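[1] After the sequence you'll find the predicted model.
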Amino acid sequence: MKNRRSSGLIMLKLVKLLNNLWYAMTIAVATGILGFILSFGISLLAGYSILSILPNTKDNLKYIFGGSFSTSTYIYAMIFCGFFRGILHYLEQYCNHYIAFKILAEIRIKLFKIMRKLAPAKMEEKNHGDLVAMLTADIELLEVFYAHTISPILIAAFTSLILFVYLSHLNIIYAFYMLVSQIFVGLIVPYFAAKRSESSGLLIRNNLGKLNDEFLDILKGIREIIQFSQGKKVAKKIDNITLSLGEQQKDLRNKMAEVQMASDSAIILTSIFQLLLSIFLISKNLVNIEISILAGILQVGSFAPYINLANLGNILSQTFAAGERVLNLMEEKPTINDSEEYFKENSKNDIDKYIEIKNLSYGYNKNINILNNINLSINKGQLIGIMGESGCGKSTLLKLIMRFWDSNFGDIFINSINIKSISLKDLHKKFNYMTQSTNLFIGTLRDNLLIAKPNATDDEIYAALKKAAFYDHVLTLPNKLDSIVEESGKNFSGGEKQRIGLARSFLANREIFLLDEPTSNLDIHNEAIILKALIEEAKNKTIILVSHRESTLSICDKIFKMKNGIIYNL
């Protein structure tokens, strides 16, 4: 299990993702600092104006830093501060949320690109519900960090520095006391709050992922659940998960309430100590009453930038947990190391060994091989059949040719070039790869076919549909090629999906066909049409046809049998 990162390291790595958004962050911080200074100015100027009209303080006020102006000047200054405070606060929030929504979109795009590189080997190991939770809820939770954490921390730090300089002109003791108070309220309290809820936050994020995975699993198998009367059992399982999650969230909310209580208590205590400090300093004639009043007003107001940060403590525990999950996926290395080399046709054009597999062995668990010392040579333009029972390694062999995984031992060559030296993008352009379970996307039938060839004409699409024995069926649909495909193609049968998958392969028209049980869900009539089309395709294509049915493989030039990971000639 991977070691958990510290909160500081998570913050640093999340900040690095900002890239070209620092200009917006600079504006947010600058407007935030100016806004808080104007906010402090309202209360401070009110203090100056009151002191300037009281008989016992107005004469001494002019000897204090900033106290030499008239009462009307302070009032106009307060109006100025109030007006521009609102504008600056709007600009700060606008920039913060612009940054947050922009970076969240970029993170989603990055994760999609990373998952594409990890697929299929690494992605098959992951829970799809957990990935959905990560791409939606986890990334959305990072908005708290980017909109309400980075700039507020910087704003609070720079604001404290400015207030320290101002208070130093009043009295250096007050300046240092304010600094210590802000460190206590703004750093120490949030730190211990985050520490207390750190494990709870990660647990909640992980359990939300598990809950999503359970729901996806149930939705996929809803017919079986109804058929076998498992509704109560499934409902109880979901209840247990949600109750457990509810308890964890309740615990986190309780900790959040504790943090808010601790923050408020800390502010009250520091204010009381400020009052006691002022009494002591006045009694020793170290300060006068005017300075102590101004310092007291500023001390109470100076906590404003830190209060929200302190209350973010428990929310940040979940945010950092979400951030760690996102960073873990971002930093995950693909199983396959991609090459940057383009596929270059061998000048020898070695037709006798167009596809050559040498001493190939592979196992998902490296201690147990699924394929054992496979040796196979396929000529260009041959139609080769591989027959065997389920689980004997037929599908695995095709995936290795596609380089979804790398073999433990041995090599695969295309036209005498090792596939490991070819870029995956370029390699996959050589293949039409089809499994017995075709995936359809939400959209139209045309959209699903154009995946294979985006610029295909309707005539090309219909020609491919004829080869796949699906042309006549499409003509019966009300909207023909523009007919809607529902989620996962649930408005099409298994056999219809297979024929759409075959039509994609015929439309793509690539050099090598890898067909894994392509007619397993079809009737004899439609299978015969498709096999006839494959015979025609084999005249200028190389085809590897995998099936457990001898009748399907009867069209092949040569048939191999696979058993226990070993391949034999028939």
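    Sure, I can see it. Residues are numbered from 1 along each chain as shown.
[2] okay, CA-based contacts and neighbour counts for the rest of this
    Fine.
[3] Which of the residues in stretch 470-488 are classified as buried?
    470, 471, 474, 481, 484, 485 (16 or more other Cα atoms under 10 Å).
[4] I'd like these laid out as JSON lines, including secondary structure and distance to residue 261.
    Converted to JSON lines, the buried residues of stretch 470-488 look like this (DSSP: H, G, I helix; E, B strand; the rest coil; distance: Cα to Cα, whole Å):
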{"residue": "470", "secondary structure": "coil", "distance to residue 261": "68"}
{"residue": "471", "secondary structure": "helix", "distance to residue 261": "70"}
{"residue": "474", "secondary structure": "helix", "distance to residue 261": "67"}
{"residue": "481", "secondary structure": "helix", "distance to residue 261": "63"}
{"residue": "484", "secondary structure": "strand", "distance to residue 261": "56"}
{"residue": "485", "secondary structure": "strand", "distance to residue 261": "55"}
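[5] ok, second structure coming up, stack it against the first:
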Amino acid sequence: MGIFYRFIEFYKPHKRLFFFDLICATMVAVVDLSFPQLLYYATHTLFVGGNDTIITGCIYIAIIMVVLYAVRYACQHYITTWGHIMGARMESEMRRLLFKKYQALSFSYYDKNNTGVMMSKLVSDLFDISELAHHGPENVFLAILEIVGAFILMGMINVQLSAVLFIIMLLMLSFGIMQNRKMKNIFLDNRKKIAGVNSSLQDSLAGIRVVKSFANEAIEHAKFKVSNDEFLESKTASYMAMGSFVAGGGIFVGLSYMSVLAIGGYLIAHNLLKPTDLAVFALYIGIFLNPINMLVNFTEQFQKGYTGFCRFVEIMDTPILIKDKENAIDIGNVKGKITYENVSFAYEDEQKVLKNISFNVDAGKTIALVGPSGGGKTTICSLLPRFYDVTDGNIYIDDKNIKDVTLASLRDSIGIVQQDVYMFNGTIKSNIAYGRPDASDEDIITAAKQANIHDFIISLPDGYDSLVGERGTRLSGGQKQRLSIARVFLKNPRILILDEATSALDNESERFIQQSLDMLAKDRTTIVVAHRLSTIQNADEILVIRHNQITERGSHAELMENNGLYARYYRMQFHK
């Protein structure tokens, strides 16, 4: 019922559309029920008179039916158009909320969940929810009206035949409930399997260049075949269940006609029923069975929409682990002093990645983190903008605990240049402007010049309006890196994180980009993660991170004199 009430909440902004949709459904039901009643009236009253009376009566009945079916047309048109529009609006609102939720979830959620599965919940699930939102209440309401109305009118014709149909309907309802329980789990499995297909597809297409470089198309075909076959198997099970449900419903339909014909014949033989009444009663059976067929078709739609909404609720109920605390303040004008105080961190249900990390960086100074891979260097950087929250200890910027300030103001004060640069599918200008969306063209050009990328951009046929391709495929690694640096120049933060920003580049690209990074780091507080020690020799302090702890610290000269791990790394790189 909790799921039901949460679903109802989405109708509130559209309650006028919803209630008028139900009014139109009522009118459709009334018109559908009126024809047999007009026939009943004609056979008992009109057709027993003279020819003139019959002709005049038929004209009046024709006029009434034209009016009724004109009303039905208008109501059905409203149901089909505005009913679907209402469902689309609800779908759009759910999609907005789901996308907003995805944006709010922390990195730890994305560490554990697949992009393809998330896309499936955002697209296919919500489409089925939209169909349920429109057709669900309308179909159920219309079906109940027609079933109840038909029973009442059939009861007025003959109580015995109506009682027989009522018993058959109860049996049919019991059969439907049992079949629904089976189909619920099957359709939920459908959702999981199609999400697996989307996941496999997204993973393969995103890595298509790696796939082709290793000539591993056959392997990807095999992987996709597994998820595709699993989905086919699940869909087959769902159609088998639907087949049993529909075929079983057909048996009850046949049973209805057979029972009415047999019992009706018996009643006619004993002068308890007129043949004309049996004919009218048979028309009502058709009206009675039509909403039942509607409910049969609705069953599949309901199960799809219900399981989709359950998955939607599952995401919406996922706790946001990193968010602004109550009464969080704006960090204000940042000078750039950074303090890590006994910081420890562990991912969920894992051993600690960092243990008692403490250091200070004065405003405008540079600190470098070096050490073997997996030691926790990138994690240290990720804790500063609160991509993850510390397990123990505290981090301060200008003596303000980062948990006491708003996430927006905290992250606005920090610029990050990483090794793996992400380019959005758009123009060079839009990618640079991502650092400050309201920036003018002049500011964007200035940032590009500071990043040593302006000359390359203007050499392109479309200049700043050139498309970068998906994930920046039309650009080299060095060009993407310089665009990411231009973003940060445009953002102009007081604190800078350089996470192995040049480690994947060739020597020439590294030299140009290092010049840009040096300019970018000027007068900013900077944390540098580097494997190439040539880039950090002038850092104010160097921390060696090993076994999740700080094992050495000092300037380049001091660490060389200590002859520890840093000195060994330096000699390995420079053969000294």
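    Good, I have the coordinates. Since the model is a prediction, treat every value here as computed from it, not as a measurement.
[6] How close are the two chains, by TM-score?
    With the length set by TM-score structural alignment, normalised by the length of structure 1, the two chains reach a TM-score of 0.88; 550 aligned residues with a Cα RMSD of 3.0 Å.
[7] Please produce CSV containing the buried residues of stretch 470-488 of structure 1, extended by distance to residue 273 of structure 1.
    Listed next are the buried residues of stretch 470-488 of structure 1 as CSV, based on distance: Cα to Cα, whole Å:
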residue, distance to residue 273 of structure 1
470, 84
471, 85
474, 82
481, 78
484, 71
485, 70
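[8] Please list all residues in contact with the equivalent of residue 428 of structure 2 over in structure 1.
    Aligning on TM-score structural alignment places residue 428 of structure 2 opposite residue 445 in structure 1. For residue 445 of structure 1, the contacting residues are 480, 481, 482, 483, 484, 485, by Cα atoms under 8 Å, 6 or more residues apart in numbering.
[9] Map the third one onto structure 2.
    By that I understand residue 482 of structure 1. Match for residue 482 of structure 1 (TM-score structural alignment): residue 465.
[10] any idea what sits nearest that match, other than its immediate chain neighbours?
    Once flanking residues are discounted, residue 465 of structure 2 sits nearest to residue 427: 5.2 Å by Cα to Cα, 6 or more residues apart in numbering.
[11] wait, what's in contact with the one you found?
    464, 465, 466, 467, 468 are the contacts of residue 427 of structure 2 under Cα under 8 Å, 6+ apart.
[12] just the residues you listed now: which is nearest residue 279 of structure 2?
    residue 467 (71.2 Å; Cα to Cα).
[13] Distance check, that closest one against residue 62 of structure 2.
    Going from residue 467 of structure 2 to residue 62 of structure 2 by Cα to Cα, to the nearest Å gives 65 Å.
[14] Kindly report the same for residue 462 of structure 2.
    Relative to residue 62 of structure 2, and taking Cα to Cα, residue 462 of structure 2 is found at 69 Å.
[15] just the helices in the stretch 301-450 of structure 1 please.
    Remark: helices assigned in the stretch 301-450 of structure 1 by DSSP state H, counting those that start in this stretch are 304-311, 313-330, 394-401, 424-428, 445-450.
[16] how big's the offset between the longest helix along structure 1 and structure 2?
    Secondary structure assigned by DSSP state H gives helix 231-283 as the longest helix of structure 1. Comparing helix 231-283 of structure 1 with its match in structure 2 after superposition yields a mean distance of 3.0 Å (mean Cα distance after the TM-score superposition for structure 1).
[17] Then stretch 153-162 of structure 1?
    Counting by mean Cα distance after the TM-score superposition for structure 1, stretch 153-162 of structure 1 comes out at 3.0 Å.
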